[in-house]
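Participant: Mind looking at a prediction? Sequence and model below.
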Amino acid sequence: MRSRSHLRDWWAALPPAAGGAVMAAGILSVGLELTGRHLLSLAALAVSALLWLLLAADFTVRLAVDRGRFRAEADTPAALTAVAATTVLGTRLSQLGRQDAAAALLALAALIWPGLLLAVVRHWRRRMPGVVFLGCVATQGLAVLAAALATVHRLDWLARAALACFCLGIVLYALALRHFDFHEVLRGAGDHWVAGGSLAITALAAARLAASPAGAGGPAHTVLRAAALTALALSLVWYAVLLAAEVRSPRPGYDVRRWSTVFPLGMTATACLTAAPVTGVAALGPLGGVLLWVAVGACALTCAAFLRSRRPARPRPR
């Protein structure tokens, strides 16, 4: 009975940032599938889908029962993990061939995205943590999923909508960069990695668009290829800087925002793997494979830290 009550209290206390765990598992599933690790990919997909259902139920309950808390949390950048997590899960389902389910998730994400984005942007302030980049991540997540479905179904209008989201995502990144507190690089709790991860998903969106009806050939394909390479190069620079900062200032304790470290690591790897055949830069493939296992290792460490944090404190000897 006590354990059930403890689980209920834990669920009620889940912050919006918990959506980062859905995003982390989802993008690892995409990357593992790209490298042929089908069973591991399906396991990560199962975890992502289960967590998404849990958080979707929590989102619905708060909307129906606790409007005050819902409105307060909807104003925070972390609320946009609801959109980003939905698009990442949808992208993996599209990769699996479940196009109807992916389309339903795209419609859901597109439905909640404008209201959450406007609420979040209106409350931006100076010197914000890395979650400020989630506006870009959520918007580029829509671009990635829409481009994937547009490619499968050969839908020009959906490809153009994806291109519009891609362009808006770049603008949102530039605006977020102005509000980001660069001191977070050395003291952030994990979400500071989104500064680089948002560029990685921008590169992924450009690569997907380059293969879609919006960029199948001509100048559009050339521009999107260049955008993918530029965004990916910048994300790798961020990767190196943030990794060096972690070595200089280790932060070993568990924090829910650490899932927002795992997601950018996995996203950078996936962007490399996806961009390699589109851009013709073959070296990105092996690099993506190495970075993917770095992301898997970071996920395992974060899981271990989470389990340690759930252990009851030992009573001190008298």
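Facilitator: Arrived safely.
Participant: only C-alpha atoms for contact and neighbour calcs from this point on.
Facilitator: OK.
Participant: wait, doesn't Ser235 sit right on Leu199?
Facilitator: Yes - look at Ser235 against Leu199 with C-alpha atoms under 8 Å: they come within range, at 5.3 Å.
Participant: which one of the two has more residues nearby?
Facilitator: A direct count of neighbours by other C-alpha atoms under 10 Å for Ser235 and Leu199 places Leu199 higher, at 31 against 26.
Participant: Contacts only, for that one.
Facilitator: Contact partners of Leu199, counting by C-alpha atoms under 8 Å, 6 or more residues apart in numbering, are Ala231, Leu232, Leu234, Ser235.
Participant: The stretch 201-318 of the chain: helices as residue ranges?
Facilitator: For the stretch 201-318 of the chain, the helices defined by DSSP state H, counting those that start in this stretch cover 218-248, 259-279, 284-310.
Participant: Same check on the stretch 1-150 of the chain?
Facilitator: Assigned by DSSP H, counting those that start in this stretch, the stretch 1-150 of the chain shows helices spanning 2-12, 19-34, 38-65, 67-74, 81-95, 99-122, 134-153.
Participant: and those helices as JSON lines, adding mean neighbour count and distance to Ala244?
Facilitator: Formatted as JSON lines, the helices of the stretch 1-150 of the chain follow (neighbours: other C-alpha atoms under 10 Å; distance: least, C-alpha to C-alpha, whole Å):
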{"stretch": "helix 2-12", "mean neighbour count": "10", "distance to Ala244": "34"}
{"stretch": "helix 19-34", "mean neighbour count": "27", "distance to Ala244": "21"}
{"stretch": "helix 38-65", "mean neighbour count": "16", "distance to Ala244": "28"}
{"stretch": "helix 67-74", "mean neighbour count": "14", "distance to Ala244": "32"}
{"stretch": "helix 81-95", "mean neighbour count": "27", "distance to Ala244": "26"}
{"stretch": "helix 99-122", "mean neighbour count": "17", "distance to Ala244": "30"}
{"stretch": "helix 134-153", "mean neighbour count": "28", "distance to Ala244": "23"}
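Participant: dropping in the other structure now:
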Amino acid sequence: MRREWRDEVTPAAGACVMATGIISVGLYLTGHDVLSEIFLAVSCVLWLILAADFVDLLVRDRSRWTAAAVTPPALTAVAATTVVGTRFALLGWPELAIALLAVAALVWPGLLLAVVQHWRRHGMPGGVFLVCVATQGLAVLAATLCLAGEGDWLGDAALACFALGLLLYAYALPRFDFRQTTTGAGDHWVAGGALAISALAASRLTAVPLWPGTGHDVLRVLAFVLLGLALAWYAVLLAAEVVWPRFHYDVRRWATVFPLGMTAVAALSTGVVTDVPWLRALGRVLLWVAVAAWGLVWVGFTWARAGGPRGAPQSHPFSETGAPPQTPLLKRRRG
């Protein structure tokens, strides 16, 4: 019997929400309000579908849920929630943004600890950096709400998450299999995307007026350094895609689109906060690259669903965790 599409949802599918949501943020920052709200609506629908599958699996099949929860892609649940929350904060809906921040903050520590406890010492795919992405997502949303006047304590919380996110990136980097740049199915781009969201968090914190003087200067420098590193990763990974092209659709390709969009938004935000016009111009160019990639991945998804070729299965990167490869978030029993 042919499986329904919901049976194919995996933890990695959360990157689709992240990619769509961050493009919505970028379109808002560049003045494309209507298009931004369309992307926001799509990301909200996807978030609701994935959240329903997440809860349904937790209720119906706890062992499978546990197996999925110890893999790094599970942290896309946190990251996706913070990205959508950030867009709602920018839209002027702080109550909803705070609710999403609360949801993400409640889920984050349990998933983070479970994922880190099941790490290997080396040979991990790009999803290993999701520990940084999820943590920096909290920092970005909290800083955005602080800037919206929702409380100075949110700025302090954002700063703490930002610092922890940088430590988690440093902790994850030695475990990353750098060969993934030539063989990865898409999630290898998170190596750069994690630095891009760190740069975005630094730029948002730079705008928070709680740390004048030296604190402000340090955050400003960090924003430039992190953005520079993210752009360096962008160039390396793009070159690898050209030399070792991977044209088949894989759900992990959404983890490529997200870093593309996040790098664009980080450049836009840093350019605005630091008043560097060429960064804003670069961000606009990179944003449309991300939009084009988003469209191409949707085409690949549609083609794959229609019977077109999919990416060749890779050896499961979390074999030591006991989780099955590409564990579905929802696998219904057939009568």
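Facilitator: Good, I have the coordinates. All values derive from a computational prediction rather than experimental measurement.
Participant: returning to that earlier point: Arg310 of structure 1 is nearest to which of the helices of the stretch 1-150 of structure 1?
Facilitator: Closest approach to Arg310 of structure 1 among the helices of the stretch 1-150 of structure 1 (C-alpha to C-alpha): helix 2-12, 10.3 Å.
Participant: and the equivalent of Val297 of structure 2 over in structure 1, how many residues sit next to it?
Facilitator: Superposed on structure 1 with TM-score structural alignment, Val297 of structure 2 falls opposite Thr302. Thr302 of structure 1 has 22 neighbours, counted by other C-alpha under 10 Å.
Participant: show me the contacts for Thr302 of structure 1.
Facilitator: By C-alpha under 8 Å, 6+ apart, the contact set of Thr302 of structure 1 is Tyr254, Arg258, Trp259.
Participant: of all those residues, which comes closest to Leu186 of structure 1?
Facilitator: Among the contacts of Thr302 of structure 1, Arg258 lies closest to Leu186 of structure 1 (C-alpha to C-alpha), at 14.2 Å.
Participant: I'd like the helices of the stretch 201-318 of structure 1 as a markdown table, with distance to Ala164 of structure 1 appended.
Facilitator: Output for those, formatted as a markdown table (distance: least, C-alpha to C-alpha, whole Å):
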| stretch | distance to Ala164 of structure 1 |
| --- | --- |
| helix 218-248 | 13 |
| helix 259-279 | 20 |
| helix 284-310 | 26 |
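Participant: Please name the nearest non-neighbouring residue to the aligned partner of Gly186 of structure 2 in structure 1.
Facilitator: Aligned by TM-score structural alignment, Gly186 of structure 2 pairs with Gly190 of structure 1. Using C-alpha to C-alpha, 6 or more residues apart in numbering and skipping residues adjacent in sequence, the residue nearest Gly190 of structure 1 is Arg258, 4.4 Å away.
Participant: The one you found and Ala189 touch, don't they?
Facilitator: Yes - between Arg258 of structure 1 and Ala189 there is a contact at 6.6 Å, judged by C-alpha under 8 Å.
Participant: out of the two, which sits in the busier spot?
Facilitator: Neighbours per residue, other C-alpha under 10 Å: of Arg258 of structure 1 and Ala189, the larger number sits with Arg258, 30 against 21.
Participant: quick one, what contacts the residue mapped onto the more buried one from structure 2?
Facilitator: Counting by TM-score structural alignment, Arg258 of structure 1 lines up with Arg253 in structure 2. Residues in contact with Arg253 of structure 2 (C-alpha under 8 Å, 6+ apart) are Ala185, Gly186, Asp187, Val297.
Participant: okay, those residues in a markdown table with secondary structure and distance to Ile49 of structure 2 next?
Facilitator: Below are the contacts of Arg253 of structure 2 laid out as a markdown table (DSSP: H, G, I helix; E, B strand; the rest coil; distance: C-alpha to C-alpha, whole Å):
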| residue | secondary structure | distance to Ile49 of structure 2 |
| --- | --- | --- |
| Ala185 | coil | 24 |
| Gly186 | coil | 22 |
| Asp187 | helix | 22 |
| Val297 | helix | 19 |
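Participant: Name the nearest of those relative to Ala163 of structure 2.
Facilitator: For these, the nearest to Ala163 of structure 2 is Asp187 (23.5 Å; C-alpha to C-alpha).
Participant: So that closest one is in contact with Met124, correct?
Facilitator: No - with contact defined as C-alpha under 8 Å, Asp187 of structure 2 does not count as touching Met124 (10.8 Å).
Participant: Look at those two and report which has more neighbours.
Facilitator: Between Asp187 of structure 2 and Met124, Asp187 has the larger neighbour count (other C-alpha under 10 Å), namely 29 against 23.
Participant: For the counterpart of Tyr234 of structure 2 in structure 1, give me its contacts.
Facilitator: For Tyr234 of structure 2, the aligned position in structure 1 is Tyr239, judged by TM-score structural alignment. Counting by C-alpha under 8 Å, 6+ apart, Tyr239 of structure 1 makes contact with Trp193, Gly196.
Participant: now swap in the one 3 residues further on and tell me
Facilitator: Listed by C-alpha under 8 Å, 6+ apart, the contact partners of Leu242 of structure 1 are Val185, Trp193.
Participant: Please report the distance of it from Ser5 of structure 1.
Facilitator: Distance, Leu242 of structure 1 to Ser5 of structure 1, by C-alpha to C-alpha, to the nearest Å: 39 Å.
Participant: How about Leu28 of structure 1?
Facilitator: 32 Å.
Participant: Please apply the same query to Leu232 of structure 1.
Facilitator: Distance, Leu232 of structure 1 to Ser5 of structure 1, using C-alpha to C-alpha: 46 Å.
Participant: swap in Ala119 of structure 1?
Facilitator: Ala119 of structure 1 is 33 Å from Ser5 of structure 1, by C-alpha to C-alpha.
Participant: what does Met128 of structure 1 give?
Facilitator: From Met128 of structure 1 to Ser5 of structure 1 the distance is 35 Å (C-alpha to C-alpha).
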